[in-house]
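J.: test case, fold it:
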Amino acid sequence: MSRALLDRWQVHEFAPGLYAERRDLKDNRLDRFIGRLLGRSAQLGSPLRRYDLRRFAARVQVLAEDLLAIDDVGLRSRAGAVRTLLAVEGLAEAPVAECFALVREVCSRQLGLRHYPVQLMGGYAMLAGALAEMQTGEGKTLTAVLPAVTVALAGAPVHVITVNPYLAARDAEYLAPVYEFFGLRVGLIVPDQEPAERSAAYAADVTYCVNKDLVFDYLRDRITQKRVRAGPRAVLDGWLAGPRAPAQARSKVLLRGLYFAIVDEADSVLIDEARTPLIISSDVDDPNGRALYEQALALAASLKKKGHYLLRPKERSIELTDAGRAAVGDFACGLSGLWRIPRAREELVEQGLSALHLFQLDRHYIIADDKVQIVDEYTGRVMADRSWERGLHQMIEVKEALAISKRRDTISRITYQRFFRRYLCLAGMSGTVTEVAPEMRSVYAMDVLRIPPNRPVVRRDLGQRVFLDSDARWAAVVQRAAEIGAAGRAVLIGTRSVAASELASCCLSAAGLAHEVLNARQDQREAEIIADAGQPGRITVATNMAGRGTDILLSPEVRQAGGLHVILSEYHDSARIDRQLFGRAGRQGDPGSCEAIVSLDDELFLAHAAAWRGWLRAQVSEAGLLPAPLARLLRRSAQAAAERQNSRIRRQTVEMDKRVEQSLAFAGRGE
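T.: Got it, this is the predicted structure:
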């Protein structure tokens, strides 16, 4: 990789180790505070930055006109010349503009798609290490190929990170002809690959992968090479390794380094999923585990709320009171094993209480093939290879009367925050990220740039209706779906959980309305269901899965009738996720509409507006609806409280990760 490229990325020193990556940032509270202040400017918009992007896009369009008359042989010759310029000059504007113009023309010839000016703007923003906010349907997949080809031609490996294997495979296959035209090799990381296949995929110029696969492979590299050892050995290793590990050490690793990453649906990966660290663990036989967990669950079920434990649903935590600890101590009298260790038995019972009160079937997990499968709360997708730690997973298995899996002991762990900050250059794109611009700036040092849509958005927002109870809400949802479907339009009903989607399905079936359901139980049919969701009269019920990565294409009849209508049946903790769902309608200038039909009994209001609910019930009109101004105030207040809470949890996750890392390093088992 050229020195000019490293200078552009302001990298002057690597972390000692196996391959190129930044050192861990040593930021403090003041740094994070200043970062949040800088991030707030993105929420106000930056006319100067947007002018710079428009100017660059105009320059590319001028250059692209000269390429129309050149044949493929001539284009390849120009690509070779640009490759040389990029290697020498790095990401200077002149060779980058030439490269973007070439990519645009190649995409036109190979794929039949020519980048719009706004896509050129988005690509240039990402090349500068920014996070481009581009609305749903604006072609983020095609936009990402611009910076990916440019950086790969400059000599640095590129990782394009998506949220699920289907999207990674789809994009790698679809864009392969473009990369091949430039002499670049495309790699794909999918689950269950052999190590040799994974290593070959990471050796490619551009690698498409899923965030979890990438981070786990990074941790496996660290474990394989035993990078972190306790005490003086760690210092000695770092001094001996220098900025690069020896060739024989690198030969066994999967990755080539953390150079340039483009994160698709960046808010989902970098914010929503950043509440939980990534952990590699070893299976440990526990022959007496079931009896232990059954005892803990039985004891937990007998304890009284407030008297024996404090339940904090907002924080998703449970803590024993002094009376609760005394009750656990009394129960443990005469028992052996962990019951004889005060802290261990208290943690065991707290996990039992969590399994009973904080983790719900068909919301936080489903049962498939007689196994507990965790459901991602933000995407609605199953996380098949994930399990909860410290006995919680086994506790839930006992709760559901399933065979228990082996207990897992942590070998290595890292948070998304720490991992992604190690890239020499980190970029991203998303349809909804402005709301978390301050956190993006303070945590990842990424600026958020809003890219205007290619065509004006004509989606109609029909407002919100807040009913007194859930039954009234579902009756209104069914009635509305029937009306819209009868008009020849398509309907998408968004829900927060598997359970809610199946309840909506029951209500629709009772009314005799044909429909499709998309949730964690049907995730294998996701592409098929979404492909048909834009047909006349089609009603689709979906969890958050319908909001990421795939477009709902409207039939001409539906477009003529008024487009897709989106019904949000329950507000999410973050307004971003509501916006993702609404963004399914009205893509690329299509007609469409959206509305929210919710209830005062919804989880958001129960958790973050409980003190208001009694007073609000008295304000409900004779029609059973909360007045519109109060409904707006309630939503904004509850979502603001939820966002503050979730941001606090993410900060605590990072602090906990640092403490655990220190203890693991002391034991010689760090990342």
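
J.: from now on I want contacts and neighbour counts done on CA atoms only, so please keep to that.
T.: OK.

J.: at which residues are the strands of the stretch 201-350 of the chain located?
T.: All strands of the stretch 201-350 of the chain, identified by DSSP state E, counting those that start in this stretch, fall at 206-210, 260-264, 278-284, 309-312, 317-320.

J.: and for comparison, fold this next one:
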Amino acid sequence: MLGALAKAVFGSSNDRYVKKLEKVVARINAFEPVLEALSDEELQGQTAKFRLALEQGATLDDILPEAFATVREASRRVFGMRHFDVQMIGGIVLHRGEIAEMRTGEGKTLVATTATYLNALEGKGVHVVTVNDYLAKRDAEWMGQLHRFLGLTVGVIVPNLNEAERRAAYEADITYATNNELGFDYLRDNMKHERSQMVQRPFNYAIVDEVDSILIDEARTPLIISGPTDDKSDLYISVDAVVKRLPADLYEADEKSKNVSLTEDGVEWAERALEEAGLLEGSNLYDVENTQVVHHLDQALKANVMFKRDIDYVVKDGKVIIIDEFTGRMMDGRRWSNGLHQAVEAKEGVQIEPENQTMASITFQNYFRMYPKLSGMTGTAATEAPEFFDIYKMNVVTIPTNVPVQRIDEEDEFYKNTADKFAAIARLIRQRQEIGQPVLVGTVSIEKSELLSEYLNREGVKHAVLNARFHEMEARIVAQAGSLGAVTVATNMAGRGTDIQLGGNAEFRVEDELKDLPEGPDREAAIARIKMEVAEQKDLVLAAGGLCVIGTERHESRRIDNQLRGRSGRQGDPGMSKFYLCLEDDLLRIFGPDTLFSRMMNSNLADGEAIGSKWLSKAIETAQKKVEARNYDIRKQVVEYDDVMNDQRKVIYEQRADIMDAEAVDEVVHDMRQDTVNTVVGDACPPGSYPEQWDTAGLVARAREVLGVEIPLQEWLDEDGVDPEQIEERLAALADAHMAARTADQPEVWRTLEKSILLERLDHYWKEHLATLDALRQVVFLRAYAQKQPINEYKQEAFGLFEKMLETIREDVTRILATAEFRFQQPQDMALPELPAFLSGHIDPLTGLDDAGGASSPSVEAMLSGLGSAVPAAGDNPYADLGLSRNAPCPCGSGSKYKHCHGAVA
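T.: Below you'll find the predicted structure:
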């Protein structure tokens, strides 16, 4: 009560914070008359002036008011758009490393230019992170005009760029990219063998667009780079055939976690069926020998029972393509992990591609926390504010709208079943279309959008369907969704990135209708006509009530519902929103108190009848909060587990960087050799033991095998008072002398060789370690039955495994350098190879789902051909007469250096 009274009198803490920022905006506005008087050249000269001030000791906060005013004036000249005061507040929030929550249509893309420009003045690089390639390219081209006008360089990272192009984009003052491309480039950089091959600069500042989508929705799933393993296509097909015959009463499905488990009778049935198929060793399914079969059986069950075609995936051109549950987009090139994708391919009867092994991985939480300063913007973040602060230490600041919101949000309507609900929705849409009001309908799956489309066809409603099948046209369909009488059915409106303008989008209409009309008076007249038609249509749409938004069911997350609602009521426009629900909706069926709903609605509602109740709406919101809390717990758990790996990842990546930067690694190799000597002697002569207890034969054998030396151990032991420390010293001296003799002839070649072997062994064992940690994470939860905390057990086990890995690396590097035979016939070929194009994925560690959107990856065939490709012979070099530098990119377009490709020495 007192809290509500204080809030009414003094405003919320958010209101008070925004009011303080208005003082900074007043200082920005004071510069406006001065800057308006400058010529274009003088305005562009502001950038050099700011950079000089920074060099002389000024801070970014010192120059913020004038810099923001400069961006505002440049925007007015370049785009004809002047930043609103609330947009300036949003820019200040972004500069301070916080999250700006701004409603849809408030111009977040333009807001980002202020903080981007200010922070780019330091020359350390600014990353603007978007949710898909279309937005990255669009924003880089669009906002890039403003930045280039002010003298800054702009780069964009999209799929299929070669390494030289990526490096150039990262060197720019401002780089636009998707979250996936940034994360994968970081992982790939830390698999390179030369510093010159790396593309990214040190982290500085990032602005994340649709920050809730990237740092919340996609944060449960780590980014993974992987390579292929053995082909097991026949096993997948055989197990799938068994599962397809499995009676439905022999398994239990848990839709919450997307898991399927066999009943006791189901296990017996599966054992007999697998035995008949010749897939079972012995008669017990859970014998150790059948571990792989059990794994394939579990994945085949999941694929056949839990994963639905046209909801979780589509089959296109003979390939299974995942659909992103948050955006409704097809994610071409992304694959589920742990054999799940192969199981779905077997289910659908398409070609099965090989499984992959993890080479490197990182979560978005740990990737983005590496930025010294991180900020974000979105229309919906307040519901997740505690998580943003807990994980990323970012506050959420709600920015007021430029014009008060006029949208009317109506109460939800409940129906008994989907048929009644969709029939009611179709009737409402027909009524709205008849009066010319545009309608946007949000569905949760392709299946639902196509079912609704059938109902609309029966009502004679002309409409457009925007889902994963037609995502190529999504920007244009969304842009025209505000046209007079337009009806647009969309799988999900999260992060679409295109404004719905009432009356339609004149720019897109010009592109579509006048693409073949050349420049001239006719084109100008046509453009004027289109603009006039759009203006007239806007007046009619406003009179009809603005954009009508209809939700066909509630999403698990309130944010996604709010994103859909937020499409209406842009910049003070009128509008309305309404959600239609029924007992068959996933949220009510899985998470709601179904017995209470069922009793009340089935007994009191006639077919086709609807009810609306604040109590029911409250119950739905409570269910959504439960799901959100559960998903937060999952993400928090992922962070806790990945933090363990992240500490180890930092050690390995720093070690790699040190090795690549070093001219020579002989000191590192010497230390490894010394540690190996200590381990060899320590194993044979344990501390506190007597000489007669020592494993002398084992010590001699290990010294020969690992260090390449023969030791006169018996002579040493015949001396009085010899101890393990003396043995270590003598063995180390012998090993050093042996290595000195091996490296004496060609020290430069050995220097390169040591570096190469060190990096190769480090990468090999790190890859094996990742696989071990993945396996450990899958089973450590069982320790809870012994009253032990799984995360603590994981930390202890992971630390022990890491120590063991480092010890193995030291010993293996020492053994190879001391005992392997090398032939140095062609010193020029000692240069390290380019990194192959590995597969990239975005995998949920708990369910094995791949949730990444955005960039496409190379096919397995392309990757395998890259791994196995031979260096072209010198005689096959068509570029021999061009006089190319050996370090220049090869003209063939492979992305490799000339010296590693067609310029290789035969």
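
J.: quick revisit: could I get the strands of the stretch 201-350 of structure 1 as CSV with mean neighbour count and distance to G391 of structure 1?
T.: Converted to CSV, these look like this (neighbours: other CA atoms under 10 Å; distance: least, CA to CA, whole Å):
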stretch, mean neighbour count, distance to G391 of structure 1
strand 206-210, 26, 27
strand 260-264, 26, 32
strand 278-284, 15, 11
strand 309-312, 16, 19
strand 317-320, 20, 15
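
J.: so which of the ones you listed comes closest to R3 of structure 1?
T.: strand 260-264 (14.8 Å; CA to CA).

J.: and the contacts of the closest one?
T.: Residues from elsewhere that reach strand 260-264 of structure 1 (CA atoms under 8 Å, 6 or more residues apart in numbering): 126, 144, 148, 151, 156-163, 269, 423-430.

J.: over which residues of structure 2 does it lie when aligned?
T.: Mapping strand 260-264 of structure 1 onto structure 2 (TM-score structural alignment) gives residues 205-209.

J.: just give me the mean distance for that stretch relative to structure 1.
T.: Stretch 205-209 of structure 2, aligned to structure 1 and superposed, deviates on average by 0.5 Å (mean CA distance after the TM-score superposition for structure 1).

J.: hmm, back to that, in CSV, list the strands of the stretch 201-350 of structure 1 along with distance to P556 of structure 1.
T.: Below are the strands of the stretch 201-350 of structure 1 laid out as CSV (distance: least, CA to CA, whole Å):
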stretch, distance to P556 of structure 1
strand 206-210, 33
strand 260-264, 29
strand 278-284, 45
strand 309-312, 50
strand 317-320, 50
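
J.: find the centremost residue of structure 2, please.
T.: With distances taken as CA atoms, centre = their mean, structure 2 has N180 as the residue nearest its mean C-alpha position (4.1 Å).

J.: spatially nearest residue to M330 of structure 2 (excluding sequence neighbours)?
T.: I323 (4.6 Å; CA to CA, 6 or more residues apart in numbering).

J.: now do the contacts for that neighbour.
T.: Contact analysis of I323 of structure 2 by CA under 8 Å, 6+ apart lists 311-314, 329-331, 468.

J.: just flag the most distant two among those.
T.: I311 and M331 (13.0 Å).

J.: which of these two has more neighbours?
T.: M331 (21 against 18; other CA atoms under 10 Å).

J.: distance check, the counterpart of that one in structure 1 against A172 of structure 1.
T.: The alignment partner of M331 of structure 2 in structure 1, by TM-score structural alignment, is M383. The spacing between M383 of structure 1 and A172 of structure 1, counted by CA to CA, to the nearest Å, is 22 Å.

J.: before we move on, what about V458 of structure 1?
T.: According to CA to CA, V458 of structure 1 and A172 of structure 1 sit 32 Å apart.

J.: so between those two, which is more surrounded?
T.: More crowded of V458 of structure 1 and A172, by other CA under 10 Å: A172, with 21 against 15.

J.: the residue nearest to L255 of structure 1 when sequence neighbours are not counted: neighbouring residues, count only.
T.: Of all residues not flanking L255 of structure 1 in the chain, Y202 sits nearest, at 5.6 Å (CA to CA, 6+ apart). When neighbours are counted by other CA under 10 Å, Y202 of structure 1 registers 26.

J.: try the one 3 residues further on
T.: D205 of structure 1: 22 surrounding residues under other CA under 10 Å.

J.: for Q351 of structure 1, same thing?
T.: 28.

J.: residue in structure 2 paired with it?
T.: So, by TM-score structural alignment, Q351 of structure 1 is matched to Q299.
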